[in-house]
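Student: predicted model, plus sequence, below.
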Amino acid sequence: MSLARIAAATGGRITGADPATPVGGIAFDPGEVRVGDLFISLREEGRDGHGSLLCALEAGAAAVLTAHPVGAPAIVVGDPLLALGSWARAHVEELPDLDVIAITGSSGRTATRDLLSRVLESIGPTVATRGRCDDETGLPLTALEADAGTRYLVAGMSARGPGHITYLTQVTPPTAGVVLDVGTAREGGSGGPDPIAKAAVELVEALPSARDGGVAVLNADDPGAAALADRTTARVVTFGTARGADVRAVDVAPDERGRASFTLRTRAGDSAVCLQAAGGHQVVNALAAAAAAGAVGMDVLQVGEMLSTAVGEGE
């Protein structure tokens, strides 16, 4: 991508550089800059990242994304972090065949993301957030990895406070949203809902309507998550062990290593599943992944087959 296209996406101004200059990658640490990268200068933990600009340019950066003119090749923006989000949003909008599936919750987010991404890879090129890169820095970077051939973006979304999930859904607007669980604690005795509950509400309210293809995938075993059905206009699909769940596990049996086998029961039929990861909690993660995969049209037999071979980094 050229500096000109990045500047257009971020609302930035090019200084000291040819707008046609191509950018090979992105770096935040001057020690990790490769020749041709765009170095993004972020304020973090009270430190001004602009002190690293010279080091980045000396390492071969094509230009820097910065809040202030620096007398060197640069794209000058109001806020580099917000500019990164705008760039990612513009990039995603150029990929009309891309479906974004967002996942939030206080536990199981990483494992569910890993399982879902491996299931979806069997039907189309998939990009997913890695490790803990599910915030306002990591998610845009992941989105920028998608290209014209990418079919699915599996986006873990974490929240540190009110409005955070709303912002992330603006960076990568989701087609489907998975809510694994909702906290029940109260903030400082104030009687208000906890941050996880607020984040979950923000996710389901950001989904398209059912008419426009939006799907909310909710944990039927978690009362707070199940109640979110009333907060969205998207189609609702539930998962869990509850008898009324749309996607559930029956005849669950662990082997000698604690790996669960069960029958995946859905409205579209059943499939046998033998999980590779140990722990009863993995059943719920697998059900969430199965419900999300089914919501975007995947066949239940293929879902069961892929869940039985998937091994992720999260637990």
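Tutor: That came in fine, so what should we check first?

Student: when you work out contacts or count neighbours from here on, use the C-alpha atoms and nothing else.
Tutor: Noted.

Student: all strands of the stretch 201-315 of the chain, in order?
Tutor: Assigned by DSSP state E, counting those that start in this stretch, the stretch 201-315 of the chain shows strands spanning 215-219, 235-240, 247-254, 259-266, 269-278.

Student: ok now the second one, how far from the chain's centre?
Tutor: Spelled out, it's strand 235-240. Put simply, strand 235-240 sits 19 Å off its chain's centre (C-alpha atoms, centre = their mean, to the nearest Å).

Student: tell me what it is packed against?
Tutor: Strand 235-240 sits against strand 215-219, strand 247-254, helix 281-295, with contacts defined as 3 or more C-alpha pairs under 8 Å, 6 or more residues apart in numbering; DSSP states H and E.

Student: ok, structure two:
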Amino acid sequence: MEFNAAEVAEFTRGEVVAGSPQALAVNWSFDTRTMGPESGFFALTSDRDGHEFVDQALAQGATVVVVSHLDAAFSVSPINQAVVRVDDPAIALRDLAISARSRLTGAVAVGITGSAGKTTTKDLAAAAIGTKKNVHANIKSFNNEVGTPLTLLSAPNDTEVLITEMGARFAGNITDLSELVQPQIGVITQIGMAHAEHLKGRSGIAAVKGELLAALPASGVAILNSDCDQSIELAKRTSARVLTVGRSDSADVVISDVVVDGDLKTHFNLSTSWGNSEVHLSLRGAHHVNNAGMAVAIALEIGVDLEEVVENLALVEPNELRMNVVCTDAGITIINDAYNSSPTSALAAIAALRDITVPGRRWAVLGEMLELGEYSDAEHQLIGKAVTDARIDKLITIGSGALALAQGATGGDVSVTSVADLPAAISILDSQLEPGDAVLIKASRAIGLEVIADHLLGRPVR
């Protein structure tokens, strides 16, 4: 979305202090590594101070930079670049996003939250709607106080459907994001234990996720998971119409006859008031079935025909590091689910490892699930028990934070090894993996287990 420097200054209560007020930005970023031409650059402060990169941004072609203080070293073209000074670039980013949202007067906004499945449901919903409408969705997992404003700022003016996933680590986060997005459709995929440390357990998580429902207008639609025991209470948070999706016969969109093939691809039947259909997915794992059901509900509410929705869903491929199934030249099957981990998604991944058809052994290489706080040991032990119940052959846990996971797996038939770091895990795998084996790789994002997958696949280390 286009804003010139003068407009940026007006909407953020700042001032143009260098360059031309007519300098125009058409893309927006806070990261010079991903910045395109004619970009607006916000000098945000987190692990690094974004002001350290302003010169680099300008040299790479940024046309408008938003800062809180000036540096004499800034080199600004007087014709097509500008510097806007504001009190706080993070607040300015939000303020400009509010202006961007106000331009999308005809767009239907969809907010998606939940303890797992947000990104997949968002991607499936965008695909399901297809070319029927002009759809704009957040990239990757841009779902917080920085990613959501950037999603709004990157929306084309002719956007008809805006899809945003909403993450939360603290109470009030989703209320803040909803004020920006102004959703008419709100989706809660499920309530698990992700971020339990900050959100005070499952009931606290439900309360925060329910902020999305409270933000919906009475004319809106809340889409809830009928298989989640929190949904009945969540429905009380909204005056909007409630649509349920799940495997219960009482759901509005009923999922039935789920089949998972040996490659982890699924097909299932859907029964809806819009009609009935069989759905085939290329995504791997039975847990994607409910995500797909939610996406179908969104698309049907938007006005897409069921037949078209089903055709579109069949074409969706998995995102990087999310249930990517690849066979190495050595004949070893890698289930790379290293993007992130929570109790809910870890259980789903273990089920996938159980279900995949391979002639050899099944290995689970698991690291810590972060941000569980006082619930950490109990939740890790439950995952360890799930590994045993799934009859996995080998379990490698990595790091001291995953020791409780190893403890949960003791006493069963699984062979358990705990190692301190990634190199130790790689050494075991290199020496013991055999053709025909399958390896699941999963941990919270900060653990960096994708390095193991890259090694086994012969890729350069990231």
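Tutor: Structure's in. What do you need? The shown structure was predicted, so the numbers you read here are calculated from the model rather than taken from an experiment.

Student: one step back: tell me the most buried of the strands of the stretch 201-315 of the first structure?
Tutor: Sort the strands of the stretch 201-315 of the first structure by mean neighbour count, taking mean count of other C-alpha atoms under 10 Å, and strand 215-219 sits at the top with a mean of 30.

Student: so where in the second structure does that strand end up aligned?
Tutor: Per TM-score structural alignment, the counterpart of strand 215-219 of the first structure in the second structure is residues 221-225.

Student: superpose on the first structure and give me the mean offset of the matching stretch.
Tutor: In the superposition against the first structure, stretch 221-225 of the second structure averages 0.6 Å from its aligned positions (mean C-alpha distance after the TM-score superposition for the first structure).

Student: His51 of the second structure against Thr32, yeah?
Tutor: No: His51 of the second structure is beyond contact range of Thr32, at 11.3 Å (criterion: C-alpha atoms under 8 Å).

Student: what helix or strand is Thr151 of the second structure on?
Tutor: Here Thr151 of the second structure sits within helix 147-153, counting by DSSP states H and E.

Student: re the thing from before, make JSON lines from the helices and strands packed on strand 235-240 of the first structure and add distance to Thr110 of the first structure to it.
Tutor: JSON lines is the format used below for these (distance: least, C-alpha to C-alpha, whole Å):
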{"stretch": "strand 215-219", "distance to Thr110 of the first structure": "16"}
{"stretch": "strand 247-254", "distance to Thr110 of the first structure": "20"}
{"stretch": "helix 281-295", "distance to Thr110 of the first structure": "9"}
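
Student: which ones are touching the residue of the first structure most remote from its centre?
Tutor: Taking C-alpha atoms, centre = their mean as the measure, the residue most remote from the mean C-alpha position of the first structure is Gly71, 36.2 Å away. Applying C-alpha atoms under 8 Å, 6 or more residues apart in numbering to Gly71 of the first structure gives the contacts 15-16.

Student: equivalent analysis for the one 10 residues further on, please.
Tutor: By C-alpha under 8 Å, 6+ apart, the contact set of Leu81 of the first structure is 42, 136-137.

Student: not counting sequence-adjacent ones, nearest residue to Glu315 of the first structure?
Tutor: The shortest distance from Glu315 of the first structure to any non-neighbouring residue, by C-alpha to C-alpha, 6 or more residues apart in numbering, is to Ala111 (4.9 Å).

Student: state the number of residues packed around the alignment partner in the second structure of that neighbour.
Tutor: Here Ala111 of the first structure is matched to Thr120 in the second structure, going by TM-score structural alignment. Applying other C-alpha atoms under 10 Å, we find 22 residues neighbouring Thr120 of the second structure.

Student: quick one on the thing from earlier: work out for me the element the residue nearest to Glu315 of the first structure sits within.
Tutor: Ala111 of the first structure is part of helix 109-120, with elements assigned from DSSP H and E.

Student: how much does that helix stray from the second structure?
Tutor: Compared with the second structure after the fit, helix 109-120 of the first structure shows a mean deviation of 1.0 Å (mean C-alpha distance after the TM-score superposition for the first structure).

Student: Arg132 of the first structure -> the second structure?
Tutor: Using TM-score structural alignment, the equivalent of Arg132 of the first structure in the second structure is Ser141.

Student: residue contacts, that match?
Tutor: 119, 147, 165.

Student: what is the nearest of those residues to Ala137 of the second structure?
Tutor: Lowest distance from Ala137 of the second structure to the contacts of Ser141 of the second structure (C-alpha to C-alpha) belongs to Glu165, with 8.4 Å.

Student: tell me the gap between stretch 346-354 of the second structure and the middle of its chain.
Tutor: The answer for stretch 346-354 of the second structure is 19 Å, by C-alpha atoms, centre = their mean.

Student: many thanks, have a good one.
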